[in-house]
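K.L.:
Pasting the sequence and the predicted model now:
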Amino acid sequence: MDALSLANLGWHAYFQQQLSLEEWEVAIPVRVIAAHRSQLDATGDLGLISIPLATDMPAITVGDWLLLKQGRFQRLLDRSSVFTRKAPGRKAQEQLLAANVDTAFIVCSLNDDFNLNRIERYLTLCHDAGAEPVVVLTKQDLCMDADEKRQQIQQLDPLLCVETVNGLDPDSAAQLQPWCRAGQTIVLLGSSGAGKSTLTNTLLNKQEQVTGGIREADDKGRHTTTGRTLLSMAGGALLIDTPGLRELQLAVDDEAIAATFSDITKLADHCRFSDCQHNNEPGCAVLKALECGDLDERRYRSFVKLSREQSRNQASLAERHKADRALGKFYKRTLADGHRLKGR
């Protein structure tokens, strides 16, 4: 990426107000454009710079803003938004996906990849992150019922922005330009083969990401992107393409679930018990709506599944954080004891 001004990299008042006058005189803000195993790639007014990773540095991801002093890491600036998930597998850890994002394009193809439950999962992730979600339905040219599927998503939330595009056609992808203004940061989220890399190349107007064809066996695209990178569009917007997420375990706040399922949370306000779990409790307004046909059973089951998953993952992460704090205190105490005994 060529040297860009801070404004073109997405710098605005939220980040500027975090710097003291002294820091403005001696420190240089840079934005992370790629994260590797042993180093970060960042850029700012002075162009591209590599920053070695050290054990005492906080967890950093693509899109983060850092302060450097004489080329060395000083501190991580507070994020305006951050996408995280529970790390894949059994580990009770959070994994950072992207930071300081304005808009998330939830990319879902109109073939066998189309899945309302998965879209609700990504919407919850966006609400937790603090970024505006836009559902982008790709491979319009391969689908005969695109309008029907778009209407299904619109029913999840009448205010949700839903766009249907052919990712290979620049004129079709131009529908997304209102979110691609100069200085705005967009992240592309979706499962493997949904068409994110193809859409990225079309928006960038160059072959930046490798793309794969459709597998004939299951009508799905091939996984191609292997890392997260912040890329600059010709119009000044910034794009983060992410690898397809084969597993998206959520560890979000209750408010994120409530925002995605606002229709159900409104019903829950009328339940007899304030701690109703909407399972078999008497006086449950959610179950009543389900029985009357006012609430779709698929949506109800999706809500219950995500709510249980959220509670389970939050509990496991809280236990991990507690254990990490205890281990940190043990190390400090052991180190202090060692220094004290050394003087005897």
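P.N.:
Looks like it came in fine. Everything numeric here is computed off the predicted structure, so don't read it as measured data.
K.L.:
For the rest of this, base every contact and every neighbour count on C-alpha atoms.
P.N.:
Will do.
K.L.:
Strands of this structure, start to end?
P.N.:
Listed in chain order, the strands of the chain (DSSP state E) span 28-35, 39-44, 47-52, 65-69, 72-76, 82-86, 94-99, 103-109, 132-138, 161-164, 185-189, 229-232, 238-241.
K.L.:
List the contacts of stretch 20-40.
P.N.:
The contact list for stretch 20-40, computed with C-alpha atoms under 8 Å, 6 or more residues apart in numbering, reads 6, 9, 41-45, 50-53, 60-70, 228-231.
K.L.:
okay, now the one to match up with it:
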Amino acid sequence: MSNGDRLAALGWRAFFADQVDPEVLAATPPARVVRVDRTSVRVTGSDFDAALPFGPDIAVGDWVLVDRGAGTVACVLDRHTVISRRAAGLDRQVVTQLIAANIDTAFIVTSCNRDFNVARLERYLVLTMDAGMEAVIVLTKADLCDDPEAYARQAGAISDRVPVVILDARDEGAMTTLAPWCGAARTVAFLGSSGVGKSTLVNALSGGLVGAETGAIRESDARGRHTTTRRELHPLPQGFSVLDTPGMRELQLTDVAGGIDDLFPDLAELAQACRFSDCAHLAEPGCALRAAVDAGEVDPDRLARWQKLAAEDRGNTERQTARRKPSGRRPQGGPRRKGR
């Protein structure tokens, strides 16, 4: 495989090449970030693999330019898509955590048991729709339930834009089922809770070459333990790349209003017909959404989930914006700056 073909197989395309002059590319060749550790990032390029010092705002899947002489990342190229969330465990602070970049298709994986949760699926879909990437809901463990089609109907009702597939992650047919989204130079990611079969599917797509660790689920609550402990991108001989991710126990949204509108287009449109522009859709007169609920045209549970997501996103986004604003205080001992 030529160097150009290897880059193309990693996902290099005109979107990235057009950002850099040819002379710059010759001096600082491009590479794909395949792993981010605490102190380093692992990258792979057309003819090299390297561990480089960690830099801020680098995500698995990023394309970077590498200064091979200095052994550092020269710059991170603009992303085609990016998934991020509010970092967990920070109380009222809002810090964005990068999950993955430059993903073409996100397989949102859940199983046909007590892990299945419409509200959680909606959260993942809001993230992927806001990022502008394709999403597919993947239902696993169908062999362990009596009526997998019932789960498929619930998943399919979330959005007519998102296909739903049912499979057994351990079966040889899993690769065939997912093949339409795994074309040459594509990058796919598996997202979902622990124990739903993400690592098993990574192994299936790679033909066992990756060897991702898998684990059993607890019988008490159908939850799994974290067998995948870090996000890692695996370029495969078949010509596409697959990202395995740990299960995310918390998925707080921030700055994804567009994704919420994309997932709930009917509710977003109805809200424009409310009498008051600041209608909270609770008990205000002239609320178009409440009228639709009363008329049986809108599911009240779906409306409540939409309201919860919108309120969470609005609150986190406002706190994040406030956190980014300068305090206006002059640094102690520093010079006064003339206003512009």
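P.N.:
Nice, I can see it. Note that the structure is predicted; figures quoted are calculated from it, not measured.
K.L.:
How close are the two chains, by TM-score?
P.N.:
TM-score of the superposed chains, computed with TM-score structural alignment, normalised by the length of structure 2, equals 0.91; 328 aligned residues with a C-alpha RMSD of 2.0 Å.
K.L.:
before we move on, the earlier item: adding distance to Phe261 of structure 1 and mean neighbour count, write the strands of structure 1 out as a markdown table.
P.N.:
As requested, those are exported to a markdown table (distance: least, C-alpha to C-alpha, whole Å; neighbours: other C-alpha atoms under 10 Å):
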| stretch | distance to Phe261 of structure 1 | mean neighbour count |
| --- | --- | --- |
| strand 28-35 | 33 | 23 |
| strand 39-44 | 37 | 20 |
| strand 47-52 | 41 | 15 |
| strand 65-69 | 32 | 20 |
| strand 72-76 | 33 | 15 |
| strand 82-86 | 19 | 21 |
| strand 94-99 | 23 | 19 |
| strand 103-109 | 17 | 25 |
| strand 132-138 | 14 | 24 |
| strand 161-164 | 16 | 18 |
| strand 185-189 | 20 | 25 |
| strand 229-232 | 31 | 22 |
| strand 238-241 | 27 | 25 |
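K.L.:
May I see those strands arranged in a markdown table, with distance to Pro178 of structure 1 as well?
P.N.:
Below are the strands of structure 1 laid out as a markdown table (distance: least, C-alpha to C-alpha, whole Å):
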| stretch | distance to Pro178 of structure 1 |
| --- | --- |
| strand 28-35 | 23 |
| strand 39-44 | 25 |
| strand 47-52 | 28 |
| strand 65-69 | 25 |
| strand 72-76 | 30 |
| strand 82-86 | 22 |
| strand 94-99 | 21 |
| strand 103-109 | 11 |
| strand 132-138 | 11 |
| strand 161-164 | 11 |
| strand 185-189 | 12 |
| strand 229-232 | 16 |
| strand 238-241 | 13 |
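K.L.:
Quick one: closest of those to Asn117 of structure 1.
P.N.:
Proximity to Asn117 of structure 1 (C-alpha to C-alpha) singles out strand 103-109 among the strands of structure 1, at 11.7 Å.
K.L.:
now what about the closest one, what contacts it?
P.N.:
114, 119, 122-123, 126, 131-140, 179, 184-191, 194-196.
K.L.:
what do you get for stretch 81-97 of structure 2?
P.N.:
Residues outside stretch 81-97 of structure 2 that contact it (C-alpha under 8 Å, 6+ apart): 98-104, 127-128, 131-133, 250-254, 316, 319-320, 323.
K.L.:
Tell me the counterpart of Gly315 of structure 2 in structure 1.
P.N.:
Aligning on TM-score structural alignment places Gly315 of structure 2 opposite Arg312 in structure 1.
K.L.:
Thr124 of structure 1 maps to what in structure 2?
P.N.:
Looks like Thr124 of structure 1 aligns to Val126 there (TM-score structural alignment).
K.L.:
mind checking how far the nearest residue to its match once chain neighbours are set aside is from Ile108 of structure 2?
P.N.:
Nearest residue to Val126 of structure 2, sequence neighbours excluded (C-alpha to C-alpha, 6 or more residues apart in numbering): Gly259, at 4.6 Å. For Gly259 of structure 2, the distance to Ile108 of structure 2 (C-alpha to C-alpha, to the nearest Å) stands at 15 Å.
K.L.:
again with Gln272 of structure 2
P.N.:
Going from Gln272 of structure 2 to Ile108 of structure 2 by C-alpha to C-alpha gives 31 Å.
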